Structure formats: C-alpha cells, structure tokens
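Peer 1: No letters, just coordinates:
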C-alpha cells in the first residue's frame, strides 16, 4: 500500500509542478487573457488540475481501482500542455526555435483526450470492465492514442486558434511525420476510432446501469449529472453573438472539470447527497428552461410575423406575457413527471396505497408486497416485523438508517414496517411518511390475519404431533405390557392342555385359540397406531422394506422401486416420520394399482428445517389423462396438517408427487 501511495504522491507532484509552471509562464511572458483563451490554455489547466487531484484521491484510497491512475494520467497530460503553452507562444512570436516546446505541446493533451479519458469512462466506477468484449474498446483506445499524438505532431501549425504568432517554420515537432499532415483518410479513421472509443464508454455505462445494483446506479447518476450540466452549459455558450466573440465559450470548457469531480464523489462518497433528488431538480429545470426559451423564441417569431403589423404591442412583450401565464402550470406538471420517475407515486398517496393493496389481495403472506412498497416509492429497503420484533420478510439491501412505521389493528400494535432511508437523506421525508401510513392500514390487517393463521396452523401441528406421540406411547404400552401378558396367558393355556384331562384340555384349547386371536388383534392395532418398522429401523429402511414387497403387481407384472436417501436427519419428529411413511406407502400403492409403470423412484432428503419427499414413476397416464384420486386427497390432508407443501403433477414420462414437511412440527 505504501508503494502505491508513494507513486500517487510522485504523479500528483508532477501535475502540480506543471500547473505551477503554467502560472509562472503566464506571469513571465505577459500573454493576454484573450491569448490564454484562444490557445485553450485555461481549460487545459483547469481540467488537468481537476483530473490530477481527483485521480490522486481515488488512487490514494482505492489503489487497485484503475480509474484513479487513468485520471492522474489525464491530469499530467493536460497540465503538461498548459505548462508549455505560454513559452511556445512567446517563442513563436519572437521567431525562436520551438521544436521541443511544440513536441511537448502536441504530444501531451491528445493522450488525455484519446487514451486516458476513454479508458476512465470504460473502467468507471469499479476499475474493471463490464465484460470481456469491452477489451476491444480498450485495445482501440490504446492503439489510437499514440496515433492521435502522431497526427497532431504532424500538423504544421500547433496553435492555429491564436492569431498573430508569425512564422511557424521553427515550430515543427520532433515527432512530425509530414505525410500524415495531408493523409485525410488516416485522420478521418483516427477520429472515427476516437468517437467509437467514447461511444463504447457511454455504452459501458448504460450496461452497468441496467445490470447494476442500487449503489452502482447512484454512482453512475453522479457522473451523468456532471456530464449533463457540462454539456448543456457548453452548448448554450455556443449561441452566436457577443458571447461567442468574447471567447467565453472556451472558458466554459472548464465545466468539463466537473466530470472527474463527479467520478471521485461517486467512488469515494456516493452517499454524500441524495443524487436522485438532485437529478430530479436538475432535469426539471433544464427541461423547463429549454421549454421556456423555445416557447419564448417561437412566440416572438410568430408575433413578429403575424400579429405585430396589426398591433402596436411588440412581439417580445406578448411572448413574455404568454410565457409568464403558462410558466408555473408547466413547471408544476413537469416537476410531477420527474418526481414520479425518481420517487414513484409519492405525490399521489392514494394511488400508491391502492397499488400495494391490490398486490396484498393476491399475496400468500404480507411480506410478499414489500417489493411493491419499494417500487411505489423507489425505496432501497423495506422489512416487515411482527409484534415480537421478528422479521417476517424483507426486500432490498438493508442500509444503516432505518425508520419504522407502526402497524395497528383495532388500536393494537401488531408489528412495524421498517423503511430504509435513501442514501443522501438523513430522515424519511414527510411525503413518504404520508404514503407509508396509508399503506400501513391494510398491512396491519394482513399481518394480524397472518398471525392468527399461523397460530391456528401451529395449534394444528401441535395437535398432530401430540396425537402421534400418544399413539407411539399406546403402541409401546400395548407392545411391552399387553402383548407379553397375552403371550404368558397363552403359554399357561398350553400347560393346562398338556396336564389336564380331556374335558379340561378342550377348555384350555379354547382359551389358547382366544388368546391367539387377541394377540393378532393387538399386533394389528399396534401397527395401525405406529408402524413398528419405524421404531425398529427408521424411516429410510422402513420405506425400503415396504418397496421390496411391491416387486410385482396383482396381475403378476414386475415393478422396480428404487429408494434414494440423501442427508436425512437421524432423528425425526414422530408426526413427520409417520406422515412421511404413510405418504410414501400410499403413493407406491397408487403406482402399483393404478399405473402401468415399470419403475418408480422414491427420493428422501433433508433440507434446512424440512424433510423433502419425491415419488416419481414412468407409467403413462390412463386413457391419456392423469387424474388425481382419493389417495392424493388423503396425502394433501396429511401434509396440510403439518403445515407442509405438496405438488402432484403429470410428467412427460409418468407422474410425480413432491412434498416438503417442516421438521418443527412437534414444537
């Protein structure tokens, strides 16, 4: 890091030394202000110092961002041209040899315009290209930059815009290649290449904006704002008349210095202001000023041609009156349009609240409307919390500053709508708060309804879990107590049969027969209460054993069942385990009875807080249709009891049943 900063200090010192040399040159040579503007020395100096200072700041704090180094290069090139300009002008006026000065002048600023600036735009703001294809634009700039230097060095007159410098024969650059001065085709090709490099940079910015995050878009808006202001001011300054003759348009080229300043803010302090608010006001008044000026000039022209011959009032006065009458209504309407672009429906609270309410009507849970809330007001982040402060859903990137809108239902607080403050703002604007408070009413109702629904579902899961646990306890009691007792009675009946006479033996045989029937009934009841295989070998192995029994259907046709398990939790809640087993066995029974499948696959896998089941077969649909039956209805009911999800659908090869069961069902 220290080596990087050492180089930053060296390069910045070079640029500042060149800037100081330019000031000293002006004072020493005594050139006039008009000469300074005609030679473009002032914009070169201002733009060069701006690029160097801004590039140094970026390279100092973000040394791996190539943008800072490109701006430093542009600054050194621009200030280098400004440094030699006064001495070159003096040498030309005195007829002195100026080959070295002309070489430095012609070789410096073209590198800034054709190489460093296009590269800075291509690499803004991250210091990397938006993709591999943009390397072609970099290659074009790298090749065309030195060629532009050769073209400007070949020009016989390095300062054609400054009059009265006398002969230029002694100002030929050492890099001059005379044939290039008349090679118009090569000059045109190089200019086209320069234009393509700049257009590629603009296209890269567009791509970054479309693909970028909220942060990237705000960074790009800083650059776009500076470029827009600079271009508008420069274009307006080109109006023909006294302002053009004064050389003031050349002075206004210094507005280009806003671009590196905006780049630096975008990279280091993009949250300095709410750039969208700045853009809103800037775009509004630029459009408004343009519209007023165009309307004024048009009305003056129309009145002068049509009305003035018949009225004594001048066209300028009438045009002024018309503009004055319509100015404010147009301003208000235009401001609304621009504000809607940057702040959504903040100016129309009813429409914003209605759009969110419409989304809420079709949402499965209240948190699903958070994207609509952010979109309605162009907010960076929104979250919904319940009365316990638990986040029920969120959208966007959580910023540092948050404000909460309470959600009330029947006067009782049921949660909060947390809103992220836009970058550049310190608090939530009153206009935003009004809209959000309107949205809070239906959100509060929906959140309370969701809480009640969750409570009902939670109670339902607890009932199912308690039922299965009770069944498991009953099975254990029957198996461990009643079963052995009946078996013992059976053994004693056998002993009576073996030791007694014929009459008692027949009675003992009858007792034995009754006990055997009771044992059979108890075993059947035990299995109905809770499948014994689940306690013996677990869910996966129990499914495999059941699948092994389905190797053939009732008609004798073969059926191959494959069971695959992946990361299944070793201990499952009783309700989840029984439900999963019942569903799998029911699904496989349906495959065996109602399909012509040759193979079925069962997948059991664990996920974050859930158990996933999938049963698929390759059997074609009966009569060309896949019709769900009673078995699927029973499966859906079992899944719904645990608050899980289920999907049953036909596939190109057969049918598939997929479900997810939450593992917290017994809590």
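Peer 2: Cool, got the structure. Computed from a predicted model, the values in this text were never measured in an experiment.
Peer 1: Please count neighbours and contacts with C-alpha atoms only from this point.
Peer 2: Will do.
Peer 1: So residue 564 lies in a strand, does it not?
Peer 2: Yes. Assessed by DSSP: H, G, I helix; E, B strand; the rest coil, residue 564 belongs to a strand.
Peer 1: and it, how many residues sit next to it?
Peer 2: Neighbours of residue 564 under the rule other Cα atoms under 10 Å: 13.
Peer 1: adding another structure so you can compare the two:
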C-alpha cells in the first residue's frame, strides 16, 4: 500500500504548490504584458493613425489610414499617405535606416483624400498636412475596442483556474498559453502600426505581436483538438504551433513573387498571422467536431457540445462577417470589436460547461471551495457575535490583556473552523476530500471476517462509503475457480469499469457508480481508484488462490475417501470372505487330522483368526461400517444410543432431525459429517453433561449443514487452547472447503459445520 500512498500525497502536495504559484504566474503575465505594451507603444511618438499592413491597405501607391486614435488632428479615416516630409514611402522603405522622430516633432504628410472609406486606390487630389507627434496613448485605443480587455482578462482568469485544478490536461495548459500570448498579440490588433512607425522603420513591435498572435491561434487549435481527447501524439502538439508559421511561409511563397513594390512585399512579410486567421478557426471547428463524434459517454458529449456550438457560431461570424469581407472590400460587415466580443460568449459557454456539465472535472473543486468559504464566513460571524455577546471585556482591562484575549479567541475560532470544515468535507464529498480516508478504505476491517469472500465484501462496502458511491460490484473470473460476484449498494449503471490484473492475468473487473445528485468521478479520482484497484486485485488474487487450494484439497480428500470406500468394499467382499472360508475349512479339517498334525492345524486356525480380526479392524478404520449399513442419520442414531447407554444414571435426550435426502452424499462429505456429529455428541455427553442434545442434518442443493446444540456447561471461557476434538472437527470441515463455527449459548454450546457437496471433480 506504499506506492498509492506516495502517489496520493505527492498529488496533494503538488496541488498546494500549484495554488501557491498561481498568483505569481498571473502577476508575471499581467506585468509582462503591460511592460511589453509600454515598451512597444507608449515609448514611441504617435501621429494619431492606426493602420494594418494587410495587402489591400498597403500597396504600391501608399498606406491607407484605417483608424484614428484622436479625431482632433488633420488626418481622416481613408486618407492615403503617399509621402512623409516629401519622401515617398517606397523610397523610405528602400533607403534604410529610417529617420528618428520624437515627441513634439512636426511631420508633413502628403496624402490623397478621395472622401470615401478606406481603399487601396489612393485616388483624389494630392494635399499636404502637418501632424504634431504626441505620446502614444494605449488606453484610448483600448477604449475604442471595449471587447479586447475583457477578453484578455477572462482568458487569463479561466486559463489560470483550470491549470491550477487540472494541470495535467493538455487542453487547460493550451488555454493558459493562449491567455498569456493574447496581450502580446494586442500590439498587432487593436494597436496596429502608424505611418510614423513605417517612416522610422519601427515595425518590430508589430512583427513580434503578430508572431505572438499566430502562436495564439496555434494554442487555441491545440485546446480545440485536445478538449475531447486526453491523449494526443507529440507530432500533433508540435504541429498546432508550427502550423500557423508554416501557413505564413506558404502565403509568402504564393504571393511574394507577384509583387515588385517594396511596400506591398513588406505588408505580406510582417502579417505573420494573416493565413492562420483564415484557416485555424475552421481547423478548430473540425477538431472539435471529430473529437465530439468519437466520444462514447453522454456526459462528455454534452460538455463538449456546450463549447462546440457557440464556437462554431463565433467562427462562422468571424470569417463570414469579418475576414472574408475585409479581404474583398477592406472593411468587415460587423466591427471587429463586436466580432471579438463573440468569443467572450465562447468563454462564458466554456465556463458554464465547466460548472454545469463537469468539463475538465473541476465542479467538485468549485463546490469544495464554496463549502470552505461558507464555513469560514459562518465561523467568523459566530466567533465575532459570540465574543461580543458571551465574553464582554471589563472596562478596566489592560490593552495588552485585551489583545491577548482577542488573539486566543481568534486562534480557537480558526481551529474550530478548520475542524468543522474538515468534517463537512468528509460528510459531503466522502474520501475525495481527504486522501487519507480514501486510502484507509481498503484497510482490513477490525472484526475478523469469517471467510476471504467476506473480507472482500467488507472492503467493497468500506470503499462505497468512503467515496459516497451508490453501487460497487466486483466480478472475479479467475481460471480454476467459479465466477465470484460481490456487490455493495443499490444497482446503478456503472460510470467507471476498472479491469483488475495481476501481472498478465486478468482477474476480473471493478464497477462503480456515483450516487445520484453527487459529483461524478473525476480524473484524479480515477487515478487513485486505479491505484487502490491494484491492491484490491492482489487481495482478489489471494482469494482466488486460496479458493483453488481449498478446491484441490477437497478433491484430494474426496478422492481419498472414495478410494477408501472402494478398498473397503474389495476387502469386505473379496479378501474377507476368502479368509473366512479358509478358517472354516481349517476348523472342519482339524478334528480329522492325524494326532501328529493337530498342533499345526490349531496354530493355522489361530493365525487365520488373527488375520481376519486385523482385517476387520482395518476395514472399520477405512470407513465407519455404520455408514454403509444404514446411512448417515442411522449411523449417528446408533452412536447417540451408545453414548446415552454409557451414562445410565443421567442419560441425556438426543433428538436427530433430518431435512433433505442423504442417500447420495459423496463419501468424503458423509464421513466428515459423521465424524463431526460423532465428536460433538461425545463432547456434549462426556464433558458438557448436557441434558438435551439437538442434532440437525440439513441437505440443500449445494451443501450439507451439521448442527449440534446442547444445554450443557459449554466451553470454558478461561481456556484459550481448543481440545483435540474441536481441532479435529474444524480440520474436517475446512479441508473440504467448508465452514466451522462454535457458538456459546445460555446455557450450552452450538456447533455448526457447513460442508459443500458440489465439487469440481472433473477438473
């Protein structure tokens, strides 16, 4: 039992470490993302423009302003900037390095304003405007896209919680990776880039942010693929992250050769996540759908469906109303902030599936923490109210004494709250709230079971109570023993079927079902039950070996008694009559023999008489003759009459009751039953001085029960050593695979032996 204990406590300790390290992780991600945004955007001078280097908006003619961070400047949405300070953008890109700009500088933009929305045609009259560079204000851009910040917060909160409670699941880790990458990808959208960044050759924030955005899509793809599956090949995991970057390479291979403009080629080089934004949502839907179809359990399918349906709707809207129209007309049919807001609904559906449908199996963790918080608040209220009502402090007490009294009261309240919370956890959730209790479920019971099967049944009952299960069933199908089925609780459809193995041999299976209305078995519960199942398999294997040993011993005893009966019959019907006939001939021939041979005949007659007497004693030792003369009940009556005759002054009353047919009993069962009954009657008359002895022989289809009750003085309680007769009766019962019980009555003793009469002699 050592290995499961190490596993459980290691899991418990690592769980505590995960909860302890989670705030540090969240703080690191938040500070890192804020530091990155400040470094990438807040330190750069701003001209108020927001442009996105997609192919239609960055062309040979110029760069189209897609958004404005401030409406007070001279620029308008749709303006096409063709030159900066008199230098065309194409020349600025070709002639490196760029000009260094600072806050407060005045920059002259040559633009073409057509009066229409953003278009790559760059038509209209050429004009010049002067722009005063100011500090970049990320808060203004985030305010124009209100769905971005809530999406980032929800991703980080949900991913952190799921990783804290289910760190080994690949889907939860992928969600947290996506949550960490999303803030870094915000420098691609909604911040985008500026015309002044293009003129200063300051595109590295956009490239790094868009690369993070491509990896963000890869993490989401990994989450979608692994959500319905627990096991994935490593090449699939690596392909989810390498795939978006590979799609970008394919996009460059297909589009770069057809463009000679440096501005158009740069637009395609820096948009790392463009191809992934078109393909990964479709791959996510396909991954969720195929995994959903492969699920067998209805509960799991229902949980995945809560994610599949809203995500499919959001992906269709994202592509059909956003990406595809933007590629054709430079504008989405629905603003991007609303399209990204739809993915907030996906996160809400994911959270509902976690809580309602037990996705990732964390509902029990939520309820445990809710119980802890409720217990803590109740304890605090009771402690504060009790201290005010029951323990009023005197007015003249020193301040230090008052502080000490408050400290002692708070400490006592904390101890009491901890104890109450632990008791409630065990009552509500069973051993799942306490691994030590769960491990002790398979500990041997205090009372010694009457048989190994009873020990297994007691273990199953303890396991059912420890886990708050509705039904537990153990099926043993070991070779060499009949099928054994033990169950505890009310029959339900099993939620977990665990095979039991010992090395390569399959011993059977363990089926479990949770009580209606309680938590289903989670992944950690299944791992712990699997460890406990190996212990149960060892116990079951020992039971099977003992059962096979008892069967082998019973077959050996039966074969021995059958052989004795055959030998006795041969001696009684063969050798015995021959010796008797020889003795008779000797006695007839002795009177007619010559005087010189009389002595020889007398010696021969004595030898034959001795041989016949020894042969008679040998026959009686092989098998009681009374069994062959009248059967088991008649033999016991004869012995009872002899025992009563031996006590003429105080002869007890012996009553023998027979239930069932005793004519076709196996030889071993018949001899064992006779010897046990014989010894019990002898003990009752000789040692217990009983006045009444009741002997019952009950024949059932599978066993013979011999029960002898008397009203004697019984077995002395002070004696710890059983007599030879008691030991002999127990050995005769157990060697046939039966049971032997001695009970103390008031007054008297009851001896009960149950002997199985269905033996697997063919095997």
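Peer 2: Cool, got the structure. Everything numeric here is computed off the predicted structure, so don't read it as measured data.
Peer 1: Drop the TM-score for these two in here.
Peer 2: Once superposed, the chains reach a TM-score of 0.48 (TM-score structural alignment, normalised by the length of the first structure), with 365 aligned residues with a Cα RMSD of 4.2 Å.
Peer 1: close enough to count as contact, residue 372 of the second structure and residue 420?
Peer 2: No. Using Cα atoms under 8 Å, residue 372 of the second structure is not in contact with residue 420; the gap is 9.7 Å.
Peer 1: The two: which has the busier surroundings?
Peer 2: A direct count of neighbours by other Cα under 10 Å for residue 372 of the second structure and residue 420 places residue 372 higher, at 19 against 15.
Peer 1: residue contacts, that one?
Peer 2: residue 421 (Cα atoms under 8 Å, 6 or more residues apart in numbering).
Peer 1: List the contacts of the nearest residue to residue 659 of the first structure once chain neighbours are set aside.
Peer 2: Spatial nearest neighbour of residue 659 of the first structure, excluding adjacent residues (Cα to Cα, 6 or more residues apart in numbering): residue 646 at 4.1 Å. Shown in contact with residue 646 of the first structure (Cα under 8 Å, 6+ apart): 636, 639, 657-660.
Peer 1: again with residue 743 of the second structure
Peer 2: Counting by Cα under 8 Å, 6+ apart, residue 743 of the second structure touches 749-751.
Peer 1: Would you double-check that it falls in a strand?
Peer 2: Yes. Under three-state DSSP, residue 743 of the second structure sits within a strand.
Peer 1: Distance check, it against residue 707 of the second structure.
Peer 2: Separation of residue 743 of the second structure from residue 707 of the second structure (Cα to Cα, to the nearest Å) stands at 11 Å.
Peer 1: try residue 640 of the second structure
Peer 2: Counting by Cα to Cα, the gap from residue 640 of the second structure to residue 707 of the second structure is 14 Å.
Peer 1: Could you do residue 199 of the second structure as well?
Peer 2: Distance, residue 199 of the second structure to residue 707 of the second structure, using Cα to Cα: 107 Å.
Peer 1: got any residues that touch both of residue 743 and residue 707 of the second structure?
Peer 2: Common contacts of residue 743 of the second structure and residue 707, defined by Cα under 8 Å, 6+ apart, comprise 750-751.
Peer 1: Quickly name whichever of the contacts of residue 743 of the second structure is closest to residue 576 of the second structure.
Peer 2: residue 751 (38.1 Å; Cα to Cα).
Peer 1: How about that closest one, nearest residue that isn't a chain neighbour?
Peer 2: Nearest residue to residue 751 of the second structure, sequence neighbours excluded (Cα to Cα, 6+ apart): residue 742, at 4.8 Å.
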